[in-house]
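A.B. asks: my questions concern the predicted model and sequence given below.
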Amino acid sequence: MIARLSGLLDSVSESACIVDVGGVGYLVYCSGRTLRGLPRPGEVVRLHVETHVREDHIHLYGFLAEAERGWFNLLQTVQGVGARVALGILSSLSPDELFRAIASADKTTLHRCDGVGPKLAARLVTELKDKVGGIALGPVAMAGGGAAETVAATEGTGAVADALSALVNLGYRRADAFGAVTAAARTLGSEANVQALIRAGLKELAQ
């Protein structure tokens, strides 16, 4: 199995790139996010690779970030998500944004991704909310607290959930409000009341 490729970028198309490794050109399918981050043709590129072997083909999927590869695999554990849909989701959302959407049950944001309908968006939230701590998730997760602590804010009880609801009612996107409230909760501690969390959350949103 190929796990990583390092070579010269030969060319880039709408959904893939060709990496020249010692004179052999490897066709690697990528998300739009990875394609936009590639260097110019002729320059050195290094990609984390996921290899899919089927009876009728061998496909390589490449990612500049290890976290994106982790999400690519995790997304495909959900029924109805194959490689194409997973790449479509990762083309629309960064690993950090995807974490926020899953953890805050923001089905609207997920529904905006190519290939994701309302039912699949709901399934993504239901099946992944307890799994998102298992991969490198970027600054939201790394800033403090595990997946269970973070997702607890979506369960509908407590000051954090009340503050989240208040910010959403003020017109903020659920994912943005979620990030602001959880950041405020980490700063203020577990004893912070709703009013303090709302004030701190508004400050976070204003930055």
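C.D. replies: Ah, there it is.

A.B. asks: going by C-alpha atoms from here, please, whenever you check contacts or count neighbours.
C.D. replies: Will do.

A.B. asks: can you list contacts of the helix or strand where residue 17 lies?
C.D. replies: Taking DSSP states H and E as the definition, residue 17 sits inside strand 16-21. With contact meaning C-alpha atoms under 8 Å, 6 or more residues apart in numbering, strand 16-21 is reached by 5-12, 25-31, 35, 45.

A.B. asks: then residue 186 would be within a strand, right?
C.D. replies: No: assigned with DSSP: H, G, I helix; E, B strand; the rest coil, residue 186 falls outside any strand and is helix.

A.B. asks: re earlier: I'd like the next helix or strand past the strand holding residue 17.
C.D. replies: strand 24-30.

A.B. asks: tilt between that following strand and strand 16-21?
C.D. replies: 150 degrees (axes from the mean of the first three to the mean of the last three C-alpha atoms, to 10 degrees).

A.B. asks: can you pull the contacts of the closest residue to residue 138 other than its chain neighbours?
C.D. replies: Spatial nearest neighbour of residue 138, excluding adjacent residues (C-alpha to C-alpha, 6 or more residues apart in numbering): residue 96 at 5.4 Å. Counting by C-alpha under 8 Å, 6+ apart, residue 96 touches 137, 138, 139, 140.

A.B. asks: presented hereafter is structure B, for comparison with structure A:
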Amino acid sequence: MIGRLTGLLLEKQPPWMVVDVHGVGYELEASMNTFVALPAPGEQVSLYTHLTIRDDAHLLYGFGREHERALFRALIKVNGVGPKLALAILSGMDEDAFMRCIRDDDSKALTKLPGVGKKTAERLIIEMRDRFPEWEHGNDAPLALEATSGRAAPRDHLADAEAALVSLGYKLTEATKMLADVDPNQTTEALIKAALTKRMSG
């Protein structure tokens, strides 16, 4: 099991990144909460990881906080929630917001997340309430992540942000609407975060 990686960030294209560790490039997928805190390519990064082994692929997921990884691992134990949906949930809200939804039985907020319908939201509330002890007391110290400002063209940023939202499970029309009133003069990661915040508060 690969539990943690420290190396050079070679590429980042939400929700994917490549980290070079002693000449080996590891491809990881991450939530938008982790992505917005990544340094620029060419800088050092350290991530907690989770490896999922399938018949057709070995998939590696990266997390800036151990607490986020612990929640991811608890989520994928819920019936009907796989890694893709777990990442979408972690991209749409942070751990504290998710905890509030569970404790307040707020299924309405959960259904704003892509792929989470009413039944899934109710299942999350029931099953995750019993799983709080597994992750809520985890180490929440972030690893070596730093937010940076990029300089790519706004149009490229918007296209990348739209593609990332679609990869998280939003429909193209939803992604376009989420980005409609967002300031385009931001990094891709910042645009995604703003769009997700707008979606959850709408």
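C.D. replies: Perfect, thanks for sending it. Everything quoted here is computed from the prediction, not taken from an experiment.

A.B. asks: circling back: between the contacts of residue 96 of the first structure, which is nearest residue 105 of the first structure?
C.D. replies: residue 140 (15.2 Å; C-alpha to C-alpha).

A.B. asks: how about the closest one, secondary structure?
C.D. replies: helix.

A.B. asks: can you show me the helices along the first structure?
C.D. replies: 32-36, 66-75, 83-92, 95-103, 107-111, 118-128, 139-142, 147-151, 158-169, 174-188, 194-206 (DSSP state H).

A.B. asks: leaving out chain neighbours, which residue sits closest to the residue nearest to the spatial centre of the second structure?
C.D. replies: In the second structure, the centroid-proximal residue (C-alpha atoms, centre = their mean) is residue 31; its distance is 1.2 Å. Distance criterion C-alpha to C-alpha, 6+ apart; nearest residue to residue 31 of the second structure, sequence neighbours excluded, is residue 91 at 4.8 Å.

A.B. asks: what kind of secondary structure is residue 198 of the second structure in?
C.D. replies: The local conformation at residue 198 of the second structure, judged by three-state DSSP, is helix.

A.B. asks: tell me how many other residues crowd it.
C.D. replies: 15 (other C-alpha atoms under 10 Å).

A.B. asks: cool, residue 56 of the second structure as well?
C.D. replies: Count around residue 56 of the second structure with other C-alpha under 10 Å applied: 6.

A.B. asks: residue 174 of the second structure matches what in the first structure?
C.D. replies: The alignment leaves residue 174 of the second structure without a partner in the first structure, by TM-score structural alignment.

A.B. asks: which elements pack onto the helix or strand hosting residue 174 of the second structure?
C.D. replies: Using DSSP H and E, residue 174 of the second structure sits within helix 172-179. Helix 172-179 of the second structure sits against helix 154-167, helix 188-201, with contacts defined as 3 or more C-alpha pairs under 8 Å, 6 or more residues apart in numbering; DSSP states H and E.

A.B. asks: how far is the first one from where the chain is centred?
C.D. replies: Here helix 154-167 of the second structure shows a centroid-to-chain-centroid distance of 15 Å under the convention C-alpha atoms, centre = their mean, to the nearest Å.

A.B. asks: buried deepest among the helices of the first structure, which one?
C.D. replies: Ranked by mean neighbour count, the helices of the first structure are led by helix 95-103 with a mean of 23 (mean count of other C-alpha atoms under 10 Å).

A.B. asks: mean deviation, it versus the second structure?
C.D. replies: Its matched residues in the second structure lie on average 0.8 Å from helix 95-103 of the first structure after superposition (mean C-alpha distance after the TM-score superposition for the first structure).

A.B. asks: the inter-axis angle of that helix versus helix 66-75?
C.D. replies: Here helix 95-103 of the first structure runs at an angle of 30 degrees relative to helix 66-75 (the same axes, to 10 degrees).

A.B. asks: map residue 37 of the first structure onto the second structure.
C.D. replies: Under the alignment (TM-score structural alignment), residue 37 of the first structure pairs with residue 37 in the second structure.

A.B. asks: and the gap between that match and residue 65 of the second structure?
C.D. replies: Distance of residue 37 of the second structure to residue 65 of the second structure, computed by C-alpha to C-alpha, to the nearest Å: 11 Å.

A.B. asks: cool, residue 165 of the second structure as well?
C.D. replies: Taken as C-alpha to C-alpha, the span from residue 165 of the second structure to residue 65 of the second structure is 22 Å.
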